[in-house]
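K.L.:
This is the structure alone, sequence omitted:
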């Protein structure tokens, strides 16, 4: 029995790999082809790629449906598999769009918007329900460690996918692009199906949770369980602040290295590798032992504090002009981001309950998307504005690092006010499911 459970837990990771693979094709390949090969305006391509983020609020409603409206008696598996199918269809549609050179027309705008909307809908449905399934399957510290391990699997899927797709499309050919995209779409569907099938067990707690989830209309749940809960508002703000604070510089480190420290193109390109290794190492360590030793709250605070110190260090390094220290700080930045991310993921999954797992995962997913979008936008605007006003690249990027440090201080303060056990969803769980679990 223990062997079967371990095997099922391992199977779940294949969805994370599939999810990472889908992001590698869309985010790492199609954007380059649309701009460099097809000559489409960067603004139009950016709009297309923003669509999955713009429709992310649908995750909340999709999560509500998954919580309360089982399909074939299952709350999660069918939604994950259908979501993977929609991801695949979206990938095929977007690749066909990218494989056919065309001028910017109303038809291109419409077809591109619909293709990316299809892809985004599938991503939001499948990933949100998958996270709810992970929440359902694990308890206690196993739950917080599991969500971290599966996030590492997503990163590995992205890396492996980028390598495979890069090799297959070394020389661009429209027919080959469609062939590779179709293969990726099929692989995503098969991997997700293999991961999801047979993961849910029927019991009285699950049935009662589904009944309770659909008792309240969607609008009432939003009002009473989400918007009216101070703990939900605190965590939502914390997630946004943490993402802005750790990722606003995401696309701006390389220009900082070039403009302030005089680094070459090759050196700045490798910065992403240093950062990524730091993230991967810290998340692996978090899943293996740090969450168990420290608890997710101390882990998140450690990551936030480390990130604040790194941003201060980046400013000092810019004054010193020391490239070696800068590279080391980028690696430490990755470690801080990974620790904060692992702690935040653990906090998020600790807030979920069997009744509201899908819906609450949707809420946190929206916070994630908002944090990413606002962070990227704010970072670029701030750097451009300060550089335009002062004509000094160091001042411009230092203002960004200072802003991130301040936002992370806000996030650090918010962690002191967080208590999952007092949230309305947890109170609801205690009142309704405690007796059922004891009798089951």
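P.N.:
Arrived safely. Just so it is clear, the model here is predicted, and its values are computed rather than measured.

K.L.:
okay, CA-based contacts and neighbour counts for the rest of this
P.N.:
Noted.

K.L.:
Which helix or which strand is home to the residue lying closest to residue 103 once chain neighbours are set aside?
P.N.:
The spatially closest residue to residue 103, leaving aside those adjacent along the chain, is residue 40, at 7.8 Å (C-alpha to C-alpha, 6 or more residues apart in numbering). Under DSSP states H and E, no helix or strand contains residue 40.

K.L.:
Then residue 353?
P.N.:
Counting by DSSP H and E, no helix or strand carries residue 353.

K.L.:
related to what we said a few turns ago, so who does the residue nearest to residue 103 touch?
P.N.:
Shown in contact with residue 40 (C-alpha atoms under 8 Å, 6 or more residues apart in numbering): 34, 103-104.

K.L.:
List buried residues within those residues.
P.N.:
Among the contacts of residue 40, those classed as buried by neighbour count (16 or more other C-alpha atoms under 10 Å) are residue 34.

K.L.:
got another, please set it beside the one above:
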């Protein structure tokens, strides 16, 4: 079991497709509901929360990929469901303008499909990567695939922002349809044959274990359990701004849909840069431990959020893009360090359970993302009403998120061991 670098890059293309489809639902459609349709931010918050909440099924998908003897089918099938759900979500937004009830019902179904598709495809892909990648390549493989995912998010957000202006419902449906179909085609071509050639297909167990027994077995592992708690708490902080940054740009700074979507692209470009910095420094130059990079990313994110909140109160629009890019850089530093630990821990403990561990951590991240996004959106609505000022309402949420990042940094100092972190980040499994 030893993926070549070319195969790792091909798997990164699948991650790129996942990011490209999901960013449409968490940024562009969210912005259209809040600004163009003048709906409360809590509505897209609930829908995105549903999408993340459905991903509590990730351990199930991971367990199925562990025990079915075939991960590729779950990767491709999940991507098809994800792409179809994204198009239905766009159609739901279009319908809301004239038939709100019908549009909302369709959106609920669509976001549920998005959650199922992302969970099945993403978990199975990570399980294949963890099980088929040589230990000495795991950290680099994690960095490569996540950089490609962030590249997909950044490029898609920027291109969609360009082609979406001037906005029309027909143009929205056309763009989302093209992205969804393209993602399925690229995924099918990229993943074809990798599992078989790498000899990484899981062997079906002679005495099948029930899912609850398999999950309980993994939860009993102290390292897996403690890391799950850390993932949930830190990712709650990470995702609180996801649903309110574009509405903030539109309502406080007067940005158009295309401009705010491009702002999201700039942020994800910063995430890409932050991941690249850690990948080169930690993996290539062997500078710093995993704990150092996690703490630096959390504290830097807190500082950037504080600046973003201050800019709204001061009315300084010119510095918003640099501040958002800085937030992305520190977010990327934190995220790739956490991914390095995840890839290392997935192959430890009971053998042939990489998918279940990845699913458990993916579920913790998804629940935190939905919870954080919903709390951020709801708090923004309430504080804007109470304070009577958009900038003050959004700013208070950004300051609260900064505080959570500081708490996450303190938690990392206790959860992530310094000595083990260095080994896990640089040469996991050895």
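P.N.:
Alright, I've got the coordinates. No experiment lies behind these values; they were computed from the predicted model shown.

K.L.:
ok, of the contacts of residue 40 of the first structure, which one's closest to residue 53 of the first structure?
P.N.:
Closest to residue 53 of the first structure out of the contacts of residue 40 of the first structure is residue 34 (18.9 Å), distances taken as C-alpha to C-alpha.

K.L.:
wait, isn't that closest one in contact with residue 45?
P.N.:
Yes: contact criterion C-alpha atoms under 8 Å: residue 34 of the first structure and residue 45 qualify, at 7.0 Å.

K.L.:
ok so, going back, include distance to residue 96 of the first structure when you put the contacts of residue 40 of the first structure into TSV, please.
P.N.:
Listed next are the contacts of residue 40 of the first structure as TSV, based on distance: C-alpha to C-alpha, whole Å:
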residue	distance to residue 96 of the first structure
34	11
103	15
104	15
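
K.L.:
Kindly reformat the contacts of residue 40 of the first structure as CSV containing distance to residue 115 of the first structure and secondary structure.
P.N.:
Shown next, in CSV, are the contacts of residue 40 of the first structure (distance: C-alpha to C-alpha, whole Å; DSSP: H, G, I helix; E, B strand; the rest coil):
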residue, distance to residue 115 of the first structure, secondary structure
34, 14, helix
103, 17, coil
104, 16, coil
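
K.L.:
residue contacts, residue 302 of the first structure?
P.N.:
336, 339-340.

K.L.:
From the chain's centroid, how far away is the helix or strand containing residue 23 of the first structure?
P.N.:
Using DSSP H and E, residue 23 of the first structure falls within helix 2-25. Remark: helix 2-25 of the first structure is offset 16 Å from the chain centroid, using C-alpha atoms, centre = their mean, to the nearest Å.

K.L.:
next one: stretch 131-145 of the first structure
P.N.:
17 Å.

K.L.:
So which bits of it are buried?
P.N.:
By neighbour count with 16+ other C-alpha under 10 Å, stretch 131-145 of the first structure contains the buried residues 131-136, 138, 143-145.

K.L.:
These in helices, which ones?
P.N.:
Judged by DSSP state H, these include 131-136, 143-145 as members of helices.

K.L.:
From residue 29 of the first structure, how far out is residue 125 of the first structure?
P.N.:
The gap separating residue 125 of the first structure from residue 29 of the first structure is 23 Å, by C-alpha to C-alpha, to the nearest Å.

K.L.:
Which one's more surrounded, these two?
P.N.:
Set side by side, residue 125 of the first structure and residue 29 show more neighbours around residue 125, with 28 against 17, by other C-alpha atoms under 10 Å.

K.L.:
quick one: contacts for that one?
P.N.:
Residues in contact with residue 125 of the first structure (C-alpha under 8 Å, 6+ apart) are 59, 62-63, 79-80, 83.

K.L.:
Residue 390 of the second structure now?
P.N.:
By C-alpha under 8 Å, 6+ apart, residue 390 of the second structure lies in contact with 248, 251-252, 384.

K.L.:
Now list the buried members of these.
P.N.:
Buried by 16+ other C-alpha under 10 Å: 248, 252, 384, out of the contacts of residue 390 of the second structure.

K.L.:
isn't the last one right up against residue 396?
P.N.:
Just to be clear, that refers to residue 384 of the second structure. No: Residue 384 of the second structure is beyond contact range of residue 396, at 9.3 Å (criterion: C-alpha under 8 Å).
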